[in-house]
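Chemist: Got a sequence here, can you build the structure:
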Amino acid sequence: MSVVEVTRGNSPLVLGLPHTGTYVPESVLDCLNANGRALADTDWHIHRLYDGLVDATTVRTTTHRYVIDANRDPGGGSLYPGQNTTALCPTTDFDGRPIYREHQAPDADEIEARRIAHHAPYHAALTAELDRAQAQFGFAVLYDCHSIRSRIPFLFDGRLPDLSIGTNGGATCHAEVEALVCAACDGAYGLTSVLNGRFRGGWTTRHYGCPQDGVHAIQMEIAQSTYLAEEAPPWPWDSAKADRLRVILRPLLQSLCDWRPS
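Modeler: Now for the predicted structure:
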């Protein structure tokens, strides 16, 4: 099966979807324990949440993050040194529990094989679409789409804000791009938001975000409580919640489609 799905739009905006896939090759599935096979750390339904909101390009990997995490440094470097996080090829879930059967975790050769088969194609496609947008419009905006359970004690204290914006301290995009997203989130009735809190932007945002070269990147981490009926299996979609959130996301994304560098 294809590990990358690309839908082209006609705007400078490119949506990255690195964590919505649930595909796990049989060779990997055989090594996972029952906890790993539950695939609990999926960004459940995020591609559905953003579908059709604006005329943007989308790049999505169908591979699950337990196979390899497309939003991690392919060299294995940590995004948040000194803090609990998961690796390029995770061996634990977000609660710190093992996801592999005993002695079945991938070795260095297996990790490299997965990088070539799953991580590299996603980023090749993402690079190609950003290059295409930049060639057409003179710049590109990458909006990296994520979601996560609102409470995960292993990763962070307390409850996450509903909308977590990441720009690595403003380094990954023009200040106007950051301001547009923050303004939309600040005006979102009933929702909380934060800029560069626990999540400052993953490897994708930090790697591609180079405003001086015309590529502006920003990450949005959405608490799953804002669009799911329950943050637990079977991760049920809540149409009423999701529709309210889509009303907020549509003008946010449209403002990024319409933005032009000054």
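
Chemist: use CA for all of it now, contacts and neighbours both
Modeler: Noted.

Chemist: Gln219 belongs to a helix?
Modeler: No: applying DSSP: H, G, I helix; E, B strand; the rest coil, one finds Gln219 to be strand, outside a helix.

Chemist: pretty sure it contacts Ser147?
Modeler: No: with contacts counted by C-alpha atoms under 8 Å, Gln219 stays clear of Ser147, the gap being 10.4 Å.

Chemist: Just to check, Leu195 is in contact with Cys182?
Modeler: Yes: at 7.3 Å, Leu195 and Cys182 qualify as touching, with contact defined as C-alpha under 8 Å.

Chemist: of those two, who's got more company?
Modeler: Comparing Leu195 with Cys182 by other C-alpha atoms under 10 Å, the one with more neighbours is Leu195, at 22 against 19.

Chemist: quick one: the helices in the stretch 101-250 of the chain?
Modeler: Taking DSSP state H, counting those that start in this stretch as the test, the helices found in the stretch 101-250 of the chain are 108-114, 120-137, 175-186, 203-208, 239-258.

Chemist: Tabulate those helices (JSON lines), appending distance to Leu15.
Modeler: Putting the helices of the stretch 101-250 of the chain into JSON lines (distance: least, C-alpha to C-alpha, whole Å) gives the following:
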{"stretch": "helix 108-114", "distance to Leu15": "23"}
{"stretch": "helix 120-137", "distance to Leu15": "9"}
{"stretch": "helix 175-186", "distance to Leu15": "14"}
{"stretch": "helix 203-208", "distance to Leu15": "11"}
{"stretch": "helix 239-258", "distance to Leu15": "10"}
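
Chemist: Could you also give me the structure for this next sequence, so I can compare it with the first?
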Amino acid sequence: MPDRDPSTHRVIGDAGAVGGHWDLPGVPAHLIATDGVLCATLGVPEAVPSGIAAGAGPGDPDGRRTAEVLARLREHTLAQARAIWNEQAVGLLRVARPAPAAPEAAELADAYADRAFETWIHTGDLARLFGLRAVRPTRLDQLIAYGLRALGPLPADAPVSLVLTGSGGGRWVLPDAGHAPLATVTAEAVEFRLLFGGRRTLASVRVDISGSAPAARAALAAAASLARL
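Modeler: Modelled structure (predicted):
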């Protein structure tokens, strides 16, 4: 059995779909599990082979793959779990390449964006645990674009103007129905991404609302409903 450093087994709380408390090696275990779709699509061997097939979309919505990988890595130190995750990450980056304009290429690009978003969210979890400053994504604009594509198909009672400030920000109308928005929701770009990632709630997210409050709240609820990390 590997030597275990007690400092590698601090609890990070109820993050993730599994629902139980994760110790630190549980974070790379979860990231290993959520790479399943990309690994299967690109023919990259999973660092921890799973008996549970990856779903049709990114991530691990029901948490079953995470639970399996976490059980297999339970006796590993944080350094060992991180090395296994890093090996898989390097393999996925090695086969990444510019994609042609095709529906399947867009799906692949979204899978990579989802992976980057998930890694950033859980890096923030660890930073908060140790009292460190959270890392700001270098390409926040790409993560915002991915989130808006995911949010676009959701039904809404009325269009809302979304204004994101700071790096990667901009103005969008959701959904783009060709009608004048009934409300404007203004938020810092990172704050909106934290709502999308389940690290803010409708009660705690810092936003400014003008116009129809019900329409604005409906749009924010739609963004929060996508949280699954």
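
Chemist: Fetch the TM-score of the aligned pair.
Modeler: Remark: TM-score between the superposed chains equals 0.30 [TM-score structural alignment, normalised by the length of structure 2]; 129 aligned residues with a C-alpha RMSD of 6.3 Å.

Chemist: just to revisit the earlier point, just say which of the helices of the stretch 101-250 of structure 1 is most tucked in.
Modeler: helix 203-208 (a mean of 20; mean count of other C-alpha atoms under 10 Å).

Chemist: elements contacting that one?
Modeler: Judged by 3 or more C-alpha pairs under 8 Å, 6 or more residues apart in numbering; DSSP states H and E, the packing partners of helix 203-208 of structure 1 are strand 140-148, strand 215-223.

Chemist: Tell me the secondary structure of the closest residue in space to Arg246 of structure 1 that isn't next to it in sequence, please.
Modeler: Among residues not flanking Arg246 of structure 1 along the chain, Leu49 sits closest, at 6.8 Å (C-alpha to C-alpha, 6 or more residues apart in numbering). The three-state label given to Leu49 of structure 1 by three-state DSSP is helix.

Chemist: Quick check, Leu49 of structure 1 in contact with Ile248.
Modeler: No: applying C-alpha under 8 Å as the test, Leu49 of structure 1 and Ile248 come out as separate, 11.3 Å apart.

Chemist: Which stretch among the helices of the stretch 101-250 of structure 1 approaches Leu17 of structure 1 most closely?
Modeler: Among these, helix 120-137 comes nearest to Leu17 of structure 1, with 9.5 Å by C-alpha to C-alpha.

Chemist: angle of that closest one against strand 140-148?
Modeler: Helix 120-137 of structure 1 runs at 140 degrees relative to strand 140-148, counting by axes from the mean of the first three to the mean of the last three C-alpha atoms, to 10 degrees.

Chemist: and the next element down the chain from the helix or strand containing Thr123 of structure 2?
Modeler: Using DSSP states H and E, Thr123 of structure 2 sits within helix 103-129. Later in the chain than helix 103-129 of structure 2, the nearest helix or strand by DSSP H and E is helix 140-151.

Chemist: Give the other helices and strands that that following helix contacts.
Modeler: Identification of packing neighbours for helix 140-151 of structure 2 by 3+ C-alpha pairs under 8 Å, 6+ apart yields helix 103-129, helix 189-196.

Chemist: Ranking those helices by mean neighbour count, which comes first?
Modeler: Highest mean neighbour count among these (mean count of other C-alpha under 10 Å): helix 189-196, a mean of 21.

Chemist: what angle do that helix and helix 103-129 make?
Modeler: Counting by the same axes, to 10 degrees, helix 189-196 of structure 2 points 100 degrees away from the direction of helix 103-129.

Chemist: hang on, the earlier thing: which neighbours do Leu195 and Cys182 of structure 1 share?
Modeler: Listed contacts common to Leu195 of structure 1 and Cys182 are Ile165; contacts here mean C-alpha atoms under 8 Å, 6 or more residues apart in numbering.

Chemist: Counting neighbours, what do you get for the residue nearest to Arg246 of structure 1?
Modeler: If you count neighbours by other C-alpha under 10 Å, Leu49 of structure 1 ends up with 18.

Chemist: distance of it from Ala184 of structure 1?
Modeler: As judged by C-alpha to C-alpha, to the nearest Å, Leu49 of structure 1 and Ala184 of structure 1 stand 17 Å apart.

Chemist: List the contacts of Val207 of structure 2.
Modeler: Residues in contact with Val207 of structure 2 (C-alpha under 8 Å, 6+ apart) are 185-188.

Chemist: one more time with 10 Å, if that's ok
Modeler: Val207 of structure 2 makes contacts with 163-164, 184-188, 191-192, 220, as judged by C-alpha atoms under 10 Å, 6 or more residues apart in numbering.

Chemist: Would you agree Val163 of structure 2 is in contact with Glu191?
Modeler: No: contact between Val163 of structure 2 and Glu191 fails when scored by C-alpha atoms under 10 Å: they sit 11.8 Å apart.

Chemist: quick revisit: overlap in contacts, Gln219 and Ser147 of structure 1.
Modeler: Ser164.

Chemist: how much space between Glu26 of structure 1 and Arg37 of structure 1?
Modeler: Glu26 of structure 1 is 11 Å from Arg37 of structure 1, by C-alpha to C-alpha.

Chemist: ok, the two, which is more surrounded?
Modeler: Neighbour count, other C-alpha under 10 Å: between Glu26 of structure 1 and Arg37, Arg37 has more, with 16 against 9.
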